[in-house]
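> I'd like to go over a predicted model; first the sequence, then the structure.
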Amino acid sequence: MQTEEQLKQIVKDKYAEIANQSVADNKASCCGAGGCSTEVYNIMSDDYTTMEGYNENADLGLGCGLPTQFAQIKAGDVVVDLGSGAGNDCFVARAQTGEKGKVIGIDFTPAMIQKARNNADALGFNNVEFREGDIEHMPLGGNIADVVVSNCVLNLVPNKDGVFKEIYRVLKPGGHFSISDVVIVGQLPEALKKDAEMYAGCVAGAIQKDVYLELIHLNHFENIIVQKEKPIVIPNDILKNYLTDTEIAAFNNGGSGIFSITVYGEKPGTVIVEDATGVQAANTSSCCTPGGGCC
């Protein structure tokens, strides 16, 4: 089994490769991970083309939902997109937050950051920026975002709990997130869970749906809602690369399922902080930070 750092490097290498592929190649593949299916459709992504702000050059077909459709972004909001890729969700968010708002995309793949910046420059947007960084350690201050969005990214991160802690940190009190992600109900075959390519292809890195939702609860978010849920069916011509015919039949008929869910949650206006001893306390000021001190 790979270490967390090895898994991150696998994802970084794969998504650097994707950044340099054509959009057509990405959309004809399994989560953009390569030409792994003879069926010409992306098995996870939703259709963005009717959404205001959509830009074809920024749509690499790598998502598994439409978080910006559900994110309740208002004019003037500061929006942060985790795993921003070529900028697709950032540009849709920019259409919603307007010229007075700000959109910040974070991605740890340099080739993706450059692709997104090129797209933003071509569109003439001066209130959309892209920062290279790990979403487990975001290059952002605390309490700055009104809304956090992400599309099929947390399943690629080994330390999902760390990401939710960072989302909590960067959101303003009363701010919220809308995240589309891949989760599992039941058990994946071991061959899929252990394969690095399936990890980079958004499946093997997914965790149980109930565990995913519990992580959100444990990180003090409230008013948590599953806004959308859809099944994801992996075509047999992909499965046969990892499983025997007997194993494929057992998997398809065994009651296990892979789902895309879009989840909403709010950071409470009364912020929960912990001191060095782990004792929780309420911090009701919107301009106070867990590090101490009020403006």
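Looks like it arrived, so ask away. Keep in mind the model is a prediction, meaning the values are calculated, not measured.
> Please make it C-alpha for all contacts and neighbour counts, starting now.
OK.
> quick one: contacts for the closest residue to residue 169 other than its chain neighbours?
Once flanking residues are discounted, residue 169 sits nearest to residue 142: 5.2 Å by C-alpha to C-alpha, 6 or more residues apart in numbering. Listed by C-alpha atoms under 8 Å, 6 or more residues apart in numbering, the contact set of residue 142 reads 169, 170, 171, 172, 289.
> Make CSV from these and add distance to residue 270 and secondary structure to it.
Formatted as CSV, the contacts of residue 142 follow (distance: C-alpha to C-alpha, whole Å; DSSP: H, G, I helix; E, B strand; the rest coil):
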residue, distance to residue 270, secondary structure
169, 13, helix
170, 15, helix
171, 13, strand
172, 11, strand
289, 12, coil
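> Need the max-distance pair from those.
By the measure C-alpha to C-alpha, 171 and 289 form the most distant pair in the contacts of residue 142, at 11.0 Å.
> which stretches of the chain form helices?
Assigned by DSSP state H, the helices in the chain fall at 4-19, 23-27, 67-70, 88-97, 110-123, 160-170, 190-194, 196-200, 209-218, 236-239, 245-252.
> Comparing those, which comes out most buried?
Highest mean neighbour count of those: helix 88-97, a mean of 26 (counted as mean count of other C-alpha atoms under 10 Å).
> which secondary structure elements does that one contact?
In this structure, helix 88-97 packs against helix 67-70, strand 78-82, strand 102-107, strand 128-132, with contacts taken as 3 or more C-alpha pairs under 8 Å, 6 or more residues apart in numbering; DSSP states H and E.
> of all the ones you listed, which lies closest to residue 163?
Between the helices and strands packed on helix 88-97, strand 78-82 lies closest to residue 163; by C-alpha to C-alpha that is 9.5 Å.
> number of nearby residues for residue 51?
By other C-alpha atoms under 10 Å, the residues close to residue 51 number 14.
> ok, structure two:
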Amino acid sequence: MDALKSDEIRQAVRQQYGRVAESGGAGCGCGPTCCGTPTASADTLSQGLGYTADDVGSVPQGANIGLGCGNPQAIAALKTGEVVLDLGSGGGFDCFLAARQVGDTGRVIGVDMTPEMISKARAHAEKGGYRNAEFRLGEIENLPAADGAVDVIISNCVINLSPDKARVFREAHRVLKPGGRLAISDVVAFALLPEAVRKDMTLYTGCMAGASLVSEVEAMLQECGFTEIRVAPKDESKSFIGDWAPGTDIAEYVVSATIEAIKPAT
């Protein structure tokens, strides 16, 4: 984290995912070759991450860019009427799935710092008639949401991109209602990343070099006041993470994981 300056990281991430949004990005995965030739469709990639064919077929065409590393919907247990906040909402894929689950009495808010992604998601929402979903331009370290306004926070392979993850979790704790919960898929490290990897901006924007150790994630969540913390690495994800950076041994250091936690009710 110290190897790269925060502003430099944010600028690089914003530029990278702005290019992804403008290019369509379908089937690129989270690796650094997102703007190259896709090796698989976004729908195929998403089904490999745990989404169903019904999931990928139910959202507006183009909303699924294939940028995830898991399926936060699988652990979110969303209920009718809940307010959901998606950190790094991209083209809106997870937001639209969540909107279907919370229904007309619920609400979904997507936050992304890339203007091109926000424009893309808003267009999809308009096209699909999602009146219970909105998209706000902002940084996940400074969430454009009120204190205690959200029941559930979801996120898919985004927090690893932040240069200040502790602040992200503090913001998440702030905006959650008492009893609110985190349901996150992200990339975490299970071994210390070599300095050369941490300094590689391409690997950073590709969702690998910024990964925190599992123990660090747990500590950050605990310091914020979260309880019932569970970080569950998925060893099977090493296969697709290796494809994100061919010719490297990055899968020997990072893995996809689900991250769950609760903001205490009192």
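Received the coordinates, thanks. Predicted model only: the values in this text are computed from it and were never measured.
> do you know which of the helices of the first structure lies nearest residue 104 of the first structure?
Between residue 104 of the first structure and those, the tightest spacing by C-alpha to C-alpha is seen for helix 88-97, at 7.3 Å.
> with the second structure superposed, average distance for that closest one?
When the second structure is superposed, helix 88-97 of the first structure averages 0.6 Å from its matched positions, counting by mean C-alpha distance after the TM-score superposition for the first structure.
> so how far is that helix off the chain centroid?
15 Å (C-alpha atoms, centre = their mean, to the nearest Å).
> What span of the second structure is it aligned with?
Counting by TM-score structural alignment, helix 88-97 of the first structure pairs with residues 93-102 of the second structure.
> Quick one: residues in contact with that stretch.
Contacts of stretch 93-102 of the second structure (C-alpha under 8 Å, 6+ apart): 55, 58-59, 63-65, 73, 78-84, 86, 89, 106-110, 125, 130, 132-133.
> Any of those residues buried? List them.
The neighbour count (16 or more other C-alpha atoms under 10 Å) marks 55, 59, 63-65, 73, 78, 82-84, 86, 89, 106-110, 125, 130, 132-133 as buried among these.
> I'd like the helices and strands packed on helix 88-97 of the first structure as JSON lines, with distance to residue 198 of the first structure appended.
As requested, those are exported to JSON lines (distance: least, C-alpha to C-alpha, whole Å):
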{"stretch": "helix 67-70", "distance to residue 198 of the first structure": "23"}
{"stretch": "strand 78-82", "distance to residue 198 of the first structure": "21"}
{"stretch": "strand 102-107", "distance to residue 198 of the first structure": "20"}
{"stretch": "strand 128-132", "distance to residue 198 of the first structure": "24"}
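> Residue 179 of the first structure: which of the ones you listed is closest?
helix 67-70 (5.6 Å).
> same for that closest one, what does it pack against?
So helix 67-70 of the first structure, by 3+ C-alpha pairs under 8 Å, 6+ apart, packs with helix 88-97, strand 145-151, strand 171-185.
> Look at residue 142 of the second structure and say how many residues are nearby.
Each residue near residue 142 of the second structure was counted by other C-alpha under 10 Å, and the total is 12.
> Residue in the first structure paired with it?
That one, residue 142 of the second structure, aligns with residue 137 by TM-score structural alignment.
> these two touch, right, that match and residue 165?
No. Residue 137 of the first structure lies out of contact with residue 165 (C-alpha atoms under 8 Å); the separation is 9.6 Å.
> average distance between stretch 8-18 of the second structure and the first structure?
Counting by mean C-alpha distance after the TM-score superposition for the first structure, stretch 8-18 of the second structure comes out at 0.3 Å.
> That stretch aligns to what range in the first structure?
With TM-score structural alignment applied, stretch 8-18 of the second structure matches the range 6-16 in the first structure.
> From the chain's centroid, how far away is the matching stretch?
15 Å.
> nearest residue to residue 30 of the second structure other than its sequence neighbours?
Nearest residue to residue 30 of the second structure, sequence neighbours excluded (C-alpha to C-alpha, 6+ apart): residue 67, at 4.8 Å.
> Counterpart of that neighbour over in the first structure?
Under TM-score structural alignment, residue 67 of the second structure pairs with residue 62 in the first structure.
> Just give me the neighbour total for its match.
28.
> What's the separation between it and residue 160 of the first structure?
Counting by C-alpha to C-alpha, to the nearest Å, the gap from residue 62 of the first structure to residue 160 of the first structure is 19 Å.
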